[in-house]
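Chemist: Give me a 3D structure for the following:
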Amino acid sequence: MDASAPGNAATDVSIIIVTYNGLAITRQTLTAYSRALASERTHRYEMIVVDNASQDGVAAMVEREFPEVRLIRNEANLGFAAASNIGYAASAGRYLLFSNPDIEVHDATLPMLIQQMDHNPQVGACTPYLRLVHTGGIDWGAHRGFPTPWAALTYFTRLGQLTRRCRPLARVFGRYHLLDRDLTQPHEVDVIRGGFTFIRRDVFEQAGRWDEDYFMFGEDIDLCYHVKQLGYRIMFYPQAIAEHYHGMTTGLKEHSQGMSQVDPAARQRAYDAFYDTMKLFYDKHYRKRYGPVMRALVFAAIDVKKRLGRHGGTV
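Modeler: Got it, this is the predicted structure:
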């Protein structure tokens, strides 16, 4: 399952997982990947875990229980983007799968994505149907439009949700999560989740890799923005399915706070990053387009939203 040199054509997919604590959910994720890869006879894979100085023994667990996984230990918590780039530098696959340690793939998930990408060279990156374990519904974070001021406004005011059953209205008011799309059919999206990004190696390199200005959150929007600028499509393939234990790695979702092993300091850092990276992305890509007045309004709205949610510590 391993390969020796980056870009080795013999390796089809490099699965790169960044960990920071979360021993139990990481074990569950690696078990699912190992089971899926063991059932595969057509493609070659490698798994790489980059541990961001976890304190709960997750790195030792990976080393002890999953000897087939290449483990990289960082001496500090470098964040998702920087750690993922380290994993990429050690990888060999022609495709890269950046996965959170709270994902559970099915045996057919990866072969289906490889088949789609092999037959559609204009597609630079893709996602399966990420199914939220706690609801059984779609993870909308893997099915997004770009967060223009209009898209963000209609999302935070819930206009998108209120109009989603009427496709013409959803096309206008539901752009943040592309609520007018048929979730049973493959189609193009703007943004997929960083926690499950299946991307061509050469496209990832052309797009500039993960932008390490983002500690966590926002880097997926930024990467997808660059992929689109290169002229590639980003696709949603609902026939491929993976499960997402959403919030287990950050503790920011209300349903996961009782189960997540994230410590309070890390949860607070994740909460701040969730909102601060909105401003970072805006300044990188929208500041010149929309002008100073719109920027001031957008930043004020972000600050209000952040303050309103601070008491519960969820997003």
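Chemist: hey, let's count contacts and neighbours off CA atoms from now on
Modeler: Will do.
Chemist: Just give me the longest strand of the protein.
Modeler: Within the chain, and with DSSP state E defining each element, the longest strand by residue count is strand 233-244.
Chemist: Just the buried residues of that one, please?
Modeler: Buried residues in strand 233-244, counted by 16 or more other C-alpha atoms under 10 Å: 233-238, 240-244.
Chemist: Quick one: residues in contact with it.
Modeler: Residues outside strand 233-244 that contact it (C-alpha atoms under 8 Å, 6 or more residues apart in numbering): 102-106, 108-110, 112-113, 122-133, 139, 143, 183-192, 224, 227-228.
Chemist: which among those end up buried?
Modeler: Buried positions within the contacts of strand 233-244, assessed by neighbour count (16+ other C-alpha under 10 Å), are 102-106, 108-110, 112-113, 123-133, 139, 143, 183, 188-192, 224, 227-228.
Chemist: In strands only, show me these.
Modeler: If you go by DSSP E, the buried ones among the contacts of strand 233-244 have 103-105, 123-132, 188-189 in strands.
Chemist: tell me which of these is nearest to Met117?
Modeler: Within these, proximity to Met117 (C-alpha to C-alpha) peaks at Val123, which comes in at 6.5 Å.
Chemist: and that closest one, what is it in contact with?
Modeler: For Val123, the residues meeting the contact criterion (C-alpha under 8 Å, 6+ apart) are 117, 232-235.
Chemist: so who does Met117 touch?
Modeler: Contact partners of Met117, counting by C-alpha under 8 Å, 6+ apart, are 123-124.
Chemist: mind checking the longest helix of this structure?
Modeler: Longest among the helix segments of the chain by residue count, using DSSP state H, is helix 287-310.
Chemist: Residues touching that one, excluding its own?
Modeler: Looking at what lies outside helix 287-310 - C-alpha under 8 Å, 6+ apart - the contacts are 149, 272, 275, 278-279, 315.
Chemist: again, only using 10 Å
Modeler: Contacts to helix 287-310, defined as C-alpha atoms under 10 Å, 6 or more residues apart in numbering, come from residues 148-150, 152-153, 156, 268, 271-272, 274-276, 278-283, 286, 313-315.
Chemist: Farthest-apart pair in the contacts of Val123, please.
Modeler: Checking the contacts of Val123 with C-alpha to C-alpha, the most distant pair is Met117 and Tyr232, at 11.7 Å.
Chemist: shared neighbours of those two, which are they?
Modeler: Taking C-alpha under 10 Å, 6+ apart as the criterion, Met117 and Tyr232 both touch 123-125.
Chemist: Can you add distance to Ala76 and give the residues you listed back as a markdown table?
Modeler: Listed next are those as a markdown table, based on distance: C-alpha to C-alpha, whole Å:
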| residue | distance to Ala76 |
| --- | --- |
| Val123 | 35 |
| Gly124 | 32 |
| Ala125 | 30 |
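Chemist: one more, for comparison:
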Amino acid sequence: MFNALRESKSADRTRYLVVDNASADNSLACLATICPEALLLANENNVGFGRANNQLVEHLQGKYALLLNTDAFVAADTLSKTLGYMEAHPDCGVLGVRLVGREGDLQPSCRYFPTPLNVFLSRTGLQRFFPVVKRVDDMDWDHASVRECDWVPGCYYLIRREVIDQVGLFDPRYFLYYEEVDHCKRVKQAGWKVVYYPHTTVVHIGGESAKSVVELNVVSRQIPRLQIESELLYFRKHHGLLGLASHMLLVSLGDLILALKALLKGRGRAAIGACWQHARDTWALLRDTQLASQPTR
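Modeler: Modelled structure (predicted):
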């Protein structure tokens, strides 16, 4: 990752800032060897994805900030190409790129905002019956052209400094998941564009940013619960109490539909139990977050 950034045309103007979010391995020692010029901020506790990135804001000096996950691997031309696009398009506030997995499989890279309805349709598999409803992950095109979108994943997240000064970075209430969704929502509301740029590729392994959360918690359902909580916070914030109520109704209906599908297809008690557990977790977190008005941590 650092080698690829060093090989870019913008290497001489690049400053490295790293937040170690209470890693339990030898990450700090490795970093000192691999990139001794980096400014390192080490947290004693895992403060979450958004809060960790927010710690970097006061140390920013350049015109742009690139948020890069530990599980994202860039090409040598990625930084220079994306900066070049931002320079040529001053109305672009946030830029994302084409993401592929370890085996080269295309990942959702150009996304629409979630709503109670499209989340329900996607989760239950009923989306095909409602083609006019925009999917959160639109994979029905080749991802080969530049496109303005609602939000881009945070594993490679290039932001104009002016945007950060205007709308801030991530809402600290999201511990993990929905940080960039919420941020892009605010960026677009402020009049900036969010753009998907396909002319360079980043390999995204996936799961490394969440890995430390799993390691630091013995509860096996921690990651799904974090996603559920962030979803509740997002819908309350951007859709109000009515939108939150609609989401809760559709979640319950969705769990019922999925349980019935599992029963009819003979998938067994485990699949049905997973639906029941999802419903229980969602309603419990609605209570624990006081109707999605505050986070649990």
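Chemist: And the longest strand of the first structure against the second structure, how far off on average?
Modeler: Once the two are superposed, strand 233-244 of the first structure sits an average of 0.8 Å from its aligned residues in the second structure (mean C-alpha distance after the TM-score superposition for the first structure).
Chemist: can you give me how far that strand is from the chain middle?
Modeler: Centre-to-centre, strand 233-244 of the first structure and its host chain are 12 Å apart (C-alpha atoms, centre = their mean, to the nearest Å).
Chemist: same deal with stretch 15-29 of the first structure?
Modeler: With C-alpha atoms, centre = their mean as the basis, stretch 15-29 of the first structure stands 14 Å off its chain's centre.
Chemist: One more: stretch 275-286 of the first structure?
Modeler: Distance, centroid of stretch 275-286 of the first structure to centroid of chain: 17 Å (C-alpha atoms, centre = their mean).
Chemist: residues of it that come out buried?
Modeler: So for stretch 275-286 of the first structure, counting by 16+ other C-alpha under 10 Å, buried means 275-282, 286.
Chemist: Show me what it is in contact with.
Modeler: The list of residues contacting stretch 275-286 of the first structure from outside it, by C-alpha under 10 Å, 6+ apart, reads 147-149, 213-219, 221-222, 225, 270, 273, 287-290, 294-295, 298-299, 302-303, 305-306, 315.
Chemist: Then stretch 40-55 of the second structure?
Modeler: Under the criterion C-alpha under 10 Å, 6+ apart, residues 16-23, 28, 31-32, 56, 67-69, 154, 168-180, 209-210, 212-213, 216, 297 lie in contact with stretch 40-55 of the second structure.
Chemist: Is Ile72 of the first structure in a helix, a strand, or coil?
Modeler: Using DSSP: H, G, I helix; E, B strand; the rest coil, the structure places Ile72 of the first structure in strand.
Chemist: just checking, what residue in the second structure corresponds to it?
Modeler: Under the alignment (TM-score structural alignment), Ile72 of the first structure maps onto Leu41 of the second structure.
Chemist: if we can go back for a sec, format the buried residues of stretch 275-286 of the first structure as JSON lines; extra columns: secondary structure.
Modeler: Listed next are those as JSON lines, based on three-state DSSP:
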{"residue": "Tyr275", "secondary structure": "helix"}
{"residue": "Asp276", "secondary structure": "helix"}
{"residue": "Thr277", "secondary structure": "helix"}
{"residue": "Met278", "secondary structure": "helix"}
{"residue": "Lys279", "secondary structure": "helix"}
{"residue": "Leu280", "secondary structure": "helix"}
{"residue": "Phe281", "secondary structure": "helix"}
{"residue": "Tyr282", "secondary structure": "helix"}
{"residue": "Tyr286", "secondary structure": "coil"}
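Chemist: Just the closest of those to Gly160 of the first structure, please.
Modeler: When these are compared for distance to Gly160 of the first structure, the smallest value, 19.1 Å, is given by Met278; criterion: C-alpha to C-alpha.
Chemist: Quickly note the distance from the closest one to Glu40 of the first structure.
Modeler: Per C-alpha to C-alpha, to the nearest Å, Met278 of the first structure is found 39 Å from Glu40 of the first structure.
Chemist: looking at this, Ala36 of the first structure is in a helix?
Modeler: Yes: per three-state DSSP, Ala36 of the first structure lies within a helix segment.
Chemist: what residues are up against whichever residue in the second structure pairs up with it?
Modeler: Under the alignment (TM-score structural alignment), Ala36 of the first structure pairs with Leu5 in the second structure. The contact partners of Leu5 of the second structure, by C-alpha under 10 Å, 6+ apart, come to 11-12, 14, 16, 73-80.
Chemist: Go ahead and flag the most central residue of the first structure.
Modeler: A centroid search over the first structure (C-alpha atoms, centre = their mean) returns Gly194, at 1.8 Å, as the residue closest to the centre.
Chemist: Alignment lookup: it to the second structure.
Modeler: Under the alignment defined by TM-score structural alignment, Gly194 of the first structure is paired with Gly154 of the second structure.
Chemist: Name the residues of stretch 112-124 of the second structure that come out as buried.
Modeler: Neighbour-count burial for stretch 112-124 of the second structure flags 112-121, 124 (criterion: 16+ other C-alpha under 10 Å).
Chemist: Tell me the gap between that stretch and the middle of its chain.
Modeler: Centroid separation between stretch 112-124 of the second structure and its chain, computed with C-alpha atoms, centre = their mean, is 16 Å.
Chemist: Tell me the residues of the first structure aligned with that stretch.
Modeler: Under TM-score structural alignment, stretch 112-124 of the second structure corresponds to residues 145-157 of the first structure.
Chemist: With stretch 173-190 of the second structure instead?
Modeler: Alignment of stretch 173-190 of the second structure against the first structure: residues 213-230, by TM-score structural alignment.
Chemist: and Leu169 of the second structure, which of the three is it?
Modeler: coil.
Chemist: my guess is it contacts Lys185, does it?
Modeler: No: between Leu169 of the second structure and Lys185 no contact is recorded; they are 11.5 Å apart, counting by C-alpha atoms under 10 Å.
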